[in-house]
Structures are given as C-alpha cells and as structure tokens.
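1. sequence and predicted structure below; questions after.
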Amino acid sequence: MHRRRFLTSMGLGLTGVAALGALSACDNNEDGDGAAGESTPSAPSGSSSPGRSGVIVVGAGISGLAAARYLAGKGKDVLLLEARNRIGGRIWTSEQWAGVPVDLGASWIHGTDKNPITDLANKAGARMVTTDSESATDYLANGHQADDAAEQAIQRWRKATAQALATNQDKNEDQKDTSVRSVVERALNWPTLSNDDKSLVSFALNDYEHEYAGSVNDMSALYFDSDKKINGKDVLFPGGYHQITDLLAKGLTVRTEHVVQQIDWDSGGVTVTTDKGAFQGDHVVVTLPLGVLQSGTVKFGPGLPADKQAAIGKLGMGVLNKCYLRFPKVFWADTDWLMCVPNLDKYGQWEQWINGNRAVGQPVLLGFNAADFGRTIEGWSDAQIVAGAMGTLKTIYGGNIPQPTDFQITRWASDPYARGSYSFNKVGSTPAMRDQLAARIGDRVHFAGEATQRDSFATVHGAYLSGIRAAEEIAG
C-alpha cells in the first residue's frame, strides 16, 4: 500500500521509527540450514504431525517472518502457521504477467534512511526505483490538465486543509476528538464554498484517505498522523516485494493452508488449533491483522484482557485497493503520478494513479481506491471495476485510447485473512491503544503486526519491527 506525497510536503505525513540493529538475525542460517523442517519457505499442506515447538508463530506475513527469523537465529525451534497457500500476507507479488511482477499488497519502502527494509533489500540484492513526490500531472474533472491557476487553487486548498487539522491538534486542549472531515469543513466554513472549491477540498481530503486507508468520516482528527517520520526516498521494487519475504523465510519451517481457529494457553504452554490439527508450544506470537482480530474468527482460550479487547474494537482497519491495467502502448503523461480531481458526486473515485511504465518499463497503470469507495467496489464485478477505471482515463485522454489487454484487481476487505489493508486511528481510539494491542499476555502469548506499532503503524517496516520486538520478548 502506498503513502501520499502531498502530506509529507506539509509536514503531516509518512512516519516511522529508527531501524533496530536486528538484521543480524537474518545473517544466521543464510543457507537455510539452521531451522528444523522443510527447506522451502512454504511447506506443502496436508495432514500434520504437530509434536511440540519452542515457538509457534501465527501468520507468515513480514511480522511473523521477522519474529521467526530472529528466533531461529537465536537457536529457537520455530514453527510458522499460515492460512494462505503462500507466505507474505499483505505483501503479495503476483507473477500472473510473465516478466512483469506486480505487487498487489505493499509496494513501497517509505523513507529509505535507517529503515530496516532498506537493509533487507540490499541484502536480497533487490533493485529499487525511486518515485518522485514532485513528478505528477494533475487533471481536472473535465479531463483538462490543470493550468497554473488551477494548480495554485489545488495547492491553496491542500494547505488550508492541512492547516485546519494542524490547528485543531495544537489548540484542542480539552482533547475532544472528532473526524478529519468535520474539523476541515468547520474550519473552512464548508457551506459558503463554491462547488469548485468543495471539489478541491474533497480532493485534498482524499489524500488522507489514501495515506491512512480510513474514511475521513471515521479518521481521528487528533491522532490520524500520530506516527513518526522516516527520512529518505520512497522506492518501489521492479522485481517485487516478495524478494524481502523470500529472504526472511529461507530455511524456516512454514506450514501453509493451516487456518488457525483457536489459541489457548496456561502455565504448561500454548495450544494453537487449526483446521488441520492442534500444535503445542512454549510460546506463541500472534500476528493476525487487526481486521481478523476484529472479526472474531480466531478464539482465544482464557480470553483477552479488557484493554486489549478495547483496542481491537476501537482502532480502525482501512482499505486501499489496487487496479492494475496493462495496455498495448503508453498514452499517458510521463510523470510518476497522475492525479484526477473528480466532481463532488464522484468523491474518492479513481483520483490517484501511478505510472508503471517509469518503474518497470511496461505500459501499465495502477489506479488506487481507498476507504469507503475502495470498500464499495469490492462488491462490483471485475468488468465493472475496469469500466470505472477506463471511464476516468477516457475523460482525460479521449475515447480512442486502447482497451487494456489485461488487469489485476485487489479486494482486501473481502480477504478473510486480512479483512482490510492496514490500520488507522479511528475517532474514539488513542495511540496508547496500539501499546495495549502489542502487550504480551503473561510470558507465553505475544503480539505483533503493523497495528501493534504505535510509531510506525500501516507500514512494512513497522510490521517488521513489531516481529523483532515480539521475538526479543521471548529470546530476552
């Protein structure tokens, strides 16, 4: 999932944490011979002979892989249980198009300076390509490219929106929380604005939805941006993000297609029950996405503490969906970003596109839809989604543009093993709730995942660092 460019230029955007010196754990077992079990990242599913493990890790996304890699490097016996038929979780590189891998989940390293994912990418030999926040072409609702006057108006309303939110955070001494939209509309005296200006304010609000994946009607105006910034460039992987997860998984024991149903624990250890059998261990690291925790599909034996249940209930799980379109030729502007200002009645629809040709040298466009509209179109057919995307492109580039030769579409909210894209701070939640979500239960049950990282939620590096934190709790 991507992070927005305009927010960082106003000091309100992407954040993270300093890298931990944990990469050394990946240096152990480099040839895949240090962990018991299968020598491939994903073992074939089937009947299981559970036995007992030192540590059971629930989920082979990057947080689970990070925890397992670290613990294996410390000589621990680790078993990963993964519901899907692949590793990676919300990192998912599709190989559907031969020679053109596309990332259906996470795409970027957001801030390469002192970022542990940068270190992993270098270790994996993964090529990185920068996307430039200033390389963008803006289009108006009528399809015309924004002229200087229109660009000035776009920037003016972006700054006004950002300032309204910053002022609310600075002056809100009584800490009464409300939504991002309500704060902006009140500060800008929404009823007095012309429809054109309302469209531009809405365009600015949609930036926040793409950044944080939550609806501005639900996003906390006090805490939506409570994460911390990592400096450096934003980079993509032309060869796919799987290069990072493959590196971490090398030599680990992973059982795919094992859907966890219940996690129990007592003074004697832990039991993780799946649809293919029960597994015993001394510790468990739970890396279930927030959306899965909210769904209640996984039961917890003695029950979760009240503060952890409150955090699960009050934090938000957002949606950011992708639609890749492959064309026979390039017909669009040669900039990294294509931005489209829709009419008010089409708020949030096909506003942001990335030019795949600049990254991978192929005629591919990637359209994003976030929050409410991103969730809505999950109920549409593929043909309806592609037609909606093409409607926007035809408005800009004309009705004679070629039809796509193929497409790839995500539906993250409908995915039973994700139930959303990444977490956000919802009205009524607080940053401290992420600490409560991360807190271990006794000495046996540990939690990781991007939603547990107070300073770097909704990022790959946050998910990775959460796995290291959980592993350190066990290894000491």
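-> Happy to help now that I have it.
2. use CA for all of it now, contacts and neighbours both
-> Noted.
3. how about the helices in the stretch 301-450 of the chain?
-> Here the stretch 301-450 of the chain has its helices, by DSSP state H, counting those that start in this stretch, at 306-314, 356-360, 371-376, 382-397, 432-438.
4. any chance of JSON lines for those helices, columns mean neighbour count and distance to L71?
-> Output for these, formatted as JSON lines (neighbours: other C-alpha atoms under 10 Å; distance: least, C-alpha to C-alpha, whole Å):
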{"stretch": "helix 306-314", "mean neighbour count": "17", "distance to L71": "25"}
{"stretch": "helix 356-360", "mean neighbour count": "19", "distance to L71": "35"}
{"stretch": "helix 371-376", "mean neighbour count": "21", "distance to L71": "36"}
{"stretch": "helix 382-397", "mean neighbour count": "16", "distance to L71": "42"}
{"stretch": "helix 432-438", "mean neighbour count": "21", "distance to L71": "18"}
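5. check it against this one:
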Amino acid sequence: MPEFDTIVIGAGMSGATAARLLADAGQRVLVLEARNRIGGRMHTDREAGFSVDLGASWIHGIDDSRLWELAQALDLPTIEFTVGSFQAGGRPIADFDGTGSRMSAAESAQWVADVEMADRALEEAISRSTPGDTYLDVTERALDGLERREDALDPERIDEIREFFRHRVEEQCGAWIGDLDAHGLDEDTIDGDEVVFPRGYDELPHRIAAGLDVRLEHVVRRIARVADGVRVETDRGVFAAAQTIVTVPLGVLKAGAIAFEPPLPAEVADPIARLGMGVFNKLFLQFPERFWEDGAYAIRALGEPGEHWHSWYDVSAISGRPTLLTFAAGPFGRHVQTLTDDAAAADAVAALRRLYGEAVPDPIARWITRWGEDPFSHGSYSHVATGSSHHDHDALAGPADGVLHFAGEATWGEEPATVGGAYASGARAAERVLGRPVDLAAFAEGIRRSEA
C-alpha cells in the first residue's frame, strides 16, 4: 500500500489549495516543492521592510470571484488598483503623445475613443477569423478597415493604436502579438474592481499550506504510473501514492523537465505542445521624491517614446514611498533578461526622462525579475498560442489513467494566467481525486479555525 493517498507536486496557489482540501478530507497528502519556499509564481520580497510582489500582484476583477471571497474570509487587507489589466481608460492615466508631450484631458479622451472604436472593429475581425489566424492578423484587418473609412483616422493615430494592441498582448500574455491566436484574449474580461495586497500576495498560499507536509527543495524528475498508483522520483528520494496532482507551470512541462512513464496520452500531451508560455517581467523603481502627477494611477507613453517601456503604475501606496512599476514582456521581456540590473534600470529611467526631463531623479532602489530564466517556471504564465484554443487549457487537466491529474493557471480555460484560475483548478483537482464536490466556503473557515 502506498505511503500517501495523494502527492501534490508544487506548492503554489493551485498545489496548496488542492493539498489542503485533500488533507482536510482526511487524506494522507505529501507536497513536493522544488523551490526553497512556498508560493511558486506568487513571490513577495519583504527585505526592504515592505512588500514587493515579484510575481502575481492583482485579483483581476472581484465581482463573483471565489478568490476574492477567500481573501475576504481570511481578512487579507487589499488596496483597490484597477489598472492591472491593460486598458485605454477607466482610471486617471497621465498620457504622453509621440513627441513625449503631456496630452490634455481632451486629447486623452479622444485617444480612449479611438481605441474603443478600434476594439469594436477588432471584435468583428475576430468573429470572422479562421483557424490559424493570429492576433496580429485580426488587428491589421481591423486597422485596415479604419484607414479606409470616410472618417478615417490619420496614420499616426492608427500607429498608436497598433502599438497599443501589441503592448496589450505583451502585458496580458507575455507573448508577441504574432504568436497569439486570434481568439487569445476572448476570455480576458475584468468584472469589478481590481485589488492588490499591501502585506504581499504570497500570504495566501502560505496560510493555505500551513500545517501540511511540504518538502521544499525536492525537484521531481520522473513520474511513473504503476499498478497501485504513482511513483514519484525526486533528487532527494522516491515517493509513492495512489494518485498525484502535478501543478508545475506549463513552461516546466513544455521543457520536458519531468519525465512521464508511460508517456502522457495525446489528450494531455497535445495541449502542452500547443499552448504557449509567455515571459512577463517586472521592474520596480523607487525614487527619493515623487515627480509625476498626483492622482494618476498610471503613466503611459504613446508612439515612439513608449516603444519598449510604455506604461508605469504608481504603487507607492504599498510601501508609502514614491515607487513606479513597469513591465517588460514578450520579446522585449526576453531581451531585458540579458541585461544587467543596472542596464535595465538605466534604460527604464531614460524612457521616463523622455517624458519628464530632468525632473526624474536617480532611483534609490529597484527590483527586477527574470521569470523566463527561472528553471522552475520557464516563463511567467500561459497563453493561447496560434493553433491552440481555450479548450486546450481544460484538456491539460487530465486525468491520465485516473491517477495523474494536472492543475495550475494553465489548466483553467475560463481564467488562465491568473491566481484565480490557479485557485479554481486546485479545487477541481481535489474534487476529482475525492470523487465529490468541495465546499470552498467551508475551506476558508477551516483555515481560520486552524489559525485560532
């Protein structure tokens, strides 16, 4: 008889959730985590005396969100910050035009109206797309239609919208626009405000995993499906269980870092091959004083000034110190990973000085991520690459032979690339192992009782 009922591989949000639900149901559960910490792609740096979320930051839409309900049930403080998803308007944004000049309120309003019009044309182009079309294909068709209208936008405004569409894909998928399927953003909707976590987002998986048997720095090399369940080989020994839930990032699966014996069935292997893993890196810059407008959620550069570093988010409320967060994603994100921290920060500061001139002081602190180089993620999050579909996300969950299950953001088609998707997928995996539904309201209450 195997020593464990279920082995969960990965102690991120999905793994911690699945393991806690199974343990609360009375199962013997072991969690194997390659890193030296819990949280996975939820990683908070607190060394400076405040929280810097180097991985996930937001709940993207709190309306009807089970993740938001969990955060509330656990009394996690949050701050409303509704520009986490890339959007043209919706909150105060300091816009700069292609010459690096601050746009007036009327000019910004016209820009938002231009994007809204282009988005309507884009929705129509997507609805008429055919298999194999990329997001680049449909955006170009939409923009071409706008150029041929009687009230056509001038070429400069069209180019700014083109750049906006490119950056939107990079920021939301970590991918080049030509690598994303035409339907790649179909499920990317935000319902309600977005929030961030001043104490750090990784408090959530840490509290969920408290009390579980979590073995850190155990790198899984092979998973064999055997007569009585599964055999999991790590660099620190071999473990056996009746079932296993694999929650490693899609990038790890695509890299073949874990061998499966026998090989994964096509129903699981094919989605792994088709889906994409994007690169999305963060760069935080802390300044000695604030130089940007009061009340602005974000700063955005249109046209040439925003070719690379195109938007900055004011996250000063987290630390109480003047801090901007900017992103390097897709091909540019991979390029930034080749730079030193000094060079990356200097490049971003130079981009800010194209907008604010010498008012921009040298930063006094910085934090830079390199998720694409992380051997335990090989990227930031999944996306619908050309030739794949949102159905591939759910197909990836398996199970294989009734004993090998998969969870994580890449396995949740309704909300991929999010912590909410990871949470939901972990609950689904636990339900499949148990053969019955789980009560997520009772789940949160159980965590609170254990902490009392």
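-> Yep, that arrived. This one's a predicted model, so the numbers in the text were calculated from it and none came from an experiment.
6. one step back: could you dump the helices of the stretch 301-450 of the first structure into a markdown table and include distance to I117 of the first structure?
-> Below are those laid out as a markdown table (distance: least, C-alpha to C-alpha, whole Å):
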| stretch | distance to I117 of the first structure |
| --- | --- |
| helix 306-314 | 27 |
| helix 356-360 | 19 |
| helix 371-376 | 26 |
| helix 382-397 | 32 |
| helix 432-438 | 21 |
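7. so which of those helices is nearest A67 of the first structure?
-> helix 432-438 (13.7 Å; C-alpha to C-alpha).
8. can you check the distance spanned by stretch 364-381 of the first structure, start to finish?
-> One end of stretch 364-381 of the first structure sits 21 Å from the other (C-alpha to C-alpha, to the nearest Å).
9. then stretch 73-84 of the first structure?
-> 25 Å.
10. report the buried residues of it.
-> 73, 76-84 (16 or more other C-alpha atoms under 10 Å).
11. A359 of the first structure touches D132, doesn't it?
-> No - if you go by C-alpha atoms under 8 Å, A359 of the first structure and D132 don't touch, sitting 11.1 Å apart.
12. max-length strand in the second structure?
-> strand 237-246 (DSSP state E).
13. which part of the first structure matches the helix or strand that it is followed by?
-> For strand 237-246 of the second structure, the succeeding helix or strand toward the C-terminus, using DSSP states H and E, is helix 250-254. Aligned by TM-score structural alignment, helix 250-254 of the second structure falls on residues 290-294 of the first structure.
14. for that stretch, give me the average deviation versus the second structure.
-> Between stretch 290-294 of the first structure and its aligned stretch in the second structure, the superposed structures give an average distance of 0.6 Å (mean C-alpha distance after the TM-score superposition for the first structure).
15. what's the local residue count around R46 of the second structure?
-> Residues lying near R46 of the second structure (other C-alpha atoms under 10 Å) number 12.
16. nope, A25 of the first structure is what I meant
-> For A25 of the first structure, using other C-alpha under 10 Å, the count is 20.
17. out of the buried residues of stretch 73-84 of the first structure, flag the one nearest to V364 of the first structure.
-> R84 (27.4 Å).
18. give the contact list for the residue in the second structure that H446 of the first structure lines up against.
-> Taking TM-score structural alignment, H446 of the first structure has H405 as its aligned residue in the second structure. Each residue near H405 of the second structure by C-alpha atoms under 8 Å, 6 or more residues apart in numbering is listed here: 243-246, 397-399, 429.
19. ok, H405 of the second structure to E203 of the second structure distance?
-> For H405 of the second structure, the distance to E203 of the second structure - C-alpha to C-alpha - is 26 Å.
20. closest to T418 of the second structure out of the contacts of H405 of the second structure?
-> Nearest to T418 of the second structure among those, with distances taken as C-alpha to C-alpha, is A397, at 15.8 Å.
21. pull the contacting residues for the closest one.
-> 268, 405-407, 411-412, 429.
22. using the three-state scheme, assign the counterpart of A48 of the second structure in the first structure.
-> By TM-score structural alignment, A48 of the second structure lines up with W97 in the first structure. When classified by DSSP: H, G, I helix; E, B strand; the rest coil, W97 of the first structure comes out as coil.
23. give me the number of residues near W97 of the first structure?
-> 12.
24. what's the neighbour count on G111 of the first structure?
-> Residues near G111 of the first structure, counting by other C-alpha under 10 Å: 20.
25. tell me how far the equivalent of it over in the second structure lies from D392 of the second structure.
-> Applying TM-score structural alignment, one finds that G111 of the first structure aligns to G61 in the second structure. Plainly put, G61 of the second structure is 24 Å away from D392 of the second structure if you go by C-alpha to C-alpha.
26. ok, now which ones touch the counterpart of R353 of the second structure in the first structure?
-> Superposed on the first structure with TM-score structural alignment, R353 of the second structure falls opposite K394. Contacts for K394 of the first structure were tallied using C-alpha under 8 Å, 6+ apart; they are 400-401.
27. what does the one 3 residues further on give?
-> Applying C-alpha under 8 Å, 6+ apart, we find Y397 of the first structure in contact with 143, 331-332.
28. just send the buried residues of stretch 73-84 of the first structure back as TSV, with distance to G318 of the first structure and secondary structure too.
-> Formatted as TSV, the buried residues of stretch 73-84 of the first structure follow (distance: C-alpha to C-alpha, whole Å; DSSP: H, G, I helix; E, B strand; the rest coil):
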residue	distance to G318 of the first structure	secondary structure
G73	34	helix
K76	35	coil
D77	35	coil
V78	31	strand
L79	29	strand
L80	26	strand
L81	25	strand
E82	22	coil
A83	21	coil
R84	21	coil
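29. in JSON lines: the residues you listed, plus distance to S421 of the first structure.
-> Shown next, in JSON lines, are those (distance: C-alpha to C-alpha, whole Å):
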{"residue": "G73", "distance to S421 of the first structure": "30"}
{"residue": "K76", "distance to S421 of the first structure": "31"}
{"residue": "D77", "distance to S421 of the first structure": "31"}
{"residue": "V78", "distance to S421 of the first structure": "27"}
{"residue": "L79", "distance to S421 of the first structure": "25"}
{"residue": "L80", "distance to S421 of the first structure": "22"}
{"residue": "L81", "distance to S421 of the first structure": "21"}
{"residue": "E82", "distance to S421 of the first structure": "18"}
{"residue": "A83", "distance to S421 of the first structure": "17"}
{"residue": "R84", "distance to S421 of the first structure": "16"}
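30. count of neighbours near G442 of the first structure?
-> 10.
31. same thing with G256 of the second structure?
-> 10.
32. excluding chain neighbours, give the residue nearest to A471 of the first structure in space.
-> A67 (5.0 Å; C-alpha to C-alpha, 6 or more residues apart in numbering).
33. that neighbour maps to what in the second structure?
-> Matched to the second structure by TM-score structural alignment, A67 of the first structure sits across from A18.
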